[in-house]
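Engineer: Pasting the sequence and the predicted coordinates here, then a few questions.
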Amino acid sequence: MRILALDTAGSAASVAVLDLSGGVAAAGERLVVRFDPSPTGHAERLMTMITEAIGDLSLVPADLDRIAVSLGPGSFTGVRIAVATARGLAFALSRPLIGVGSLEAIAAASRAAHPGLPVIAAIDAKRDTLYLQGFDHAGAPLGPARAVPLAEAAALVPAGAVLTGSGADILADLSRRAGLATGPVEPGRIVEAATIARIAAARTPEPVAPEPIYLRPPDAKPQKRLPGLLAPGS
């Protein structure tokens, strides 16, 4: 199985091609990752990153078996870029498209580093809000991804849970103030396309295309009509 995975939901862009045709063991897999830390220009560079990653394994797009993409939450524009690109590739190649939540991907990487512990993935959504989702020690979600006000976030943290993601430090501080003991804190964890690819390899494709996870409306609002200007159609 060969999987192309994309992520532009956060401040960086990443692409991974995971080739498991030699077996699922680490010795039998091939993995290429392209990573761009720039917070802008993802739409312009994503297809180049995809082409380079596929070519590095001496493959062509038709060799891919699945397309995987991070669904968010995250940057509204970034989520749209990756999902639209993944949908286009899946349609053009007649391949299944598998969506993976950004919080799920962050939590999966932390769970691998801290087996046996529950994990709370937290993304700093600004405006006194965290995007949160919890997972038990086996990786099963404790509930859906949510946009949670800071004042309510600590109450959702199980005792001893690993806190991970860009909002981990914020959540750890809130938990300490509430007198709650947490497990390891990993604020440096971000969504990685390689993790998305591994999750997608083990997932059965759904018959319906996955939808983005936005959790709240975009920050940008349509401009109001300036005084003295005619409304459209006037």
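Structural biologist: Yep, that arrived.

Engineer: going forward, measure contacts and count neighbours with C-alpha atoms only.
Structural biologist: Noted.

Engineer: Please enumerate the strands of this protein.
Structural biologist: With DSSP state E, the ranges of strands along the chain come out as 2-7, 13-19, 30-36, 66-70, 97-100, 119-124, 129-135, 146-149, 162-164, 185-186.

Engineer: Out of the ones you listed, which gets nearest to residue 83?
Structural biologist: For the strands of the chain, proximity to residue 83 was assessed by CA to CA; strand 66-70 is nearest, at 6.3 Å.

Engineer: in that closest one, what counts as buried?
Structural biologist: 66, 67, 68, 69, 70 (16 or more other CA atoms under 10 Å).

Engineer: Now distance to residue 202 too, for those residues, in a markdown table please.
Structural biologist: Shown next, in a markdown table, are the buried residues of strand 66-70 (distance: CA to CA, whole Å):
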| residue | distance to residue 202 |
| --- | --- |
| 66 | 11 |
| 67 | 13 |
| 68 | 12 |
| 69 | 14 |
| 70 | 15 |
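
Engineer: Out of the residues you listed, the closest to residue 150 would be?
Structural biologist: Nearest to residue 150, judged by CA to CA, of these is residue 70 at 24.5 Å.

Engineer: got another, please set it beside the one above:
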Amino acid sequence: MRSLVLNAASLGPSSTGDVAAFNGRRLVQHDRLDGIGATGALPAKCRDMIRDLGWKNGPDLIIAVLGPGSFTGLRASLSLANGLAFGFGARLRGVTTGACFRTRLGWENTICVTQARRDRVFVEWPDGSFWAGSPAECPVPEEAILVGPGSSAVSPPGTDHPQVIWTGGPDIAWVLEAGLLSDDRSVLSPLYIDAPEAKLPARGLRPAPF
């Protein structure tokens, strides 16, 4: 089975994302997305990858990370995933960042922490529920095991608890594995813990030009 896997949940000025192709569970091509302009390169990256691999009929399965994460990164990657799935007739699946980590043996009960704006964090509990707030108010127990790019924010330096075992994003192979364990969807929607900041202009949209 040919799978195209996208993770742009954390794209921003100093973060990275991933686009990868798999045959079964074998990684055949992997491209990193770097920096704030990477979202604009997503369509071309996918187009070139599909072309270079000779996938004339496209992927059989498309898997994308739903969030939590960057508003722009999620909108861009999930819109692309939806469009590719529709165009190629591919199956479509979405996974959360925490679900990707929990595919690892021994990490089934880890707590995933993602850094958010304004000195806040998003916490994904093992049961799939979420919490958002200041790191100082984060209700993570001392015996917890933390993963994710925001985990060091809720574990003060020099302390043993909570234990941090992974401070980056999930490996692209873990995203694939989480997707293989998920159900098909007709469309993917971003997982926003906070309401998106983007709003319509107060006086509405401008009229179309003549």
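Structural biologist: Sure thing, it's come through. No experiment lies behind these values; they were computed from the predicted model shown.

Engineer: report the longest helix in the first structure, please.
Structural biologist: When the first structure is scanned for its longest helix (criterion: DSSP state H), the result is helix 76-93.

Engineer: Onto which residues of the second structure does it map?
Structural biologist: Aligned using TM-score structural alignment, helix 76-93 of the first structure spans residues 71-88 in the second structure.

Engineer: Take the strands of the first structure and write them to a markdown table, including distance to residue 43 of the first structure.
Structural biologist: A markdown table is the format used below for those (distance: least, CA to CA, whole Å):
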| stretch | distance to residue 43 of the first structure |
| --- | --- |
| strand 2-7 | 11 |
| strand 13-19 | 10 |
| strand 30-36 | 12 |
| strand 66-70 | 14 |
| strand 97-100 | 19 |
| strand 119-124 | 22 |
| strand 129-135 | 24 |
| strand 146-149 | 26 |
| strand 162-164 | 27 |
| strand 185-186 | 29 |
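
Engineer: out of the ones you listed, nearest to residue 205 of the first structure?
Structural biologist: Nearest to residue 205 of the first structure among those is strand 97-100; the distance by CA to CA comes to 5.9 Å.

Engineer: what's the average distance of that closest one to the second structure?
Structural biologist: For strand 97-100 of the first structure, the mean deviation from the second structure after alignment is 0.6 Å (mean CA distance after the TM-score superposition for the first structure).

Engineer: Check the offset of that strand from the chain's centre.
Structural biologist: Averaging C-alpha positions (CA atoms, centre = their mean, to the nearest Å) puts strand 97-100 of the first structure 10 Å from its chain's average.

Engineer: For it, name the packing helices and strands.
Structural biologist: Of the remaining helices and strands, those touching strand 97-100 of the first structure by 3 or more CA pairs under 8 Å, 6 or more residues apart in numbering; DSSP states H and E are strand 66-70, helix 76-93, helix 193-201.

Engineer: Tell me which residues are up against the second one.
Structural biologist: Applying CA atoms under 8 Å, 6 or more residues apart in numbering, the set of residues contacting helix 76-93 of the first structure from outside is 6-10, 42-43, 61-62, 66-73, 95-97, 212, 214, 218.

Engineer: Report the contact partners of the residue lying closest to residue 191 of the first structure once chain neighbours are set aside.
Structural biologist: Closest residue to residue 191 of the first structure apart from its sequence neighbours, by CA to CA, 6 or more residues apart in numbering: residue 106 at 5.3 Å. When contacts are counted by CA under 8 Å, 6+ apart, residue 106 of the first structure touches 121, 164, 165, 189, 190, 191, 192.
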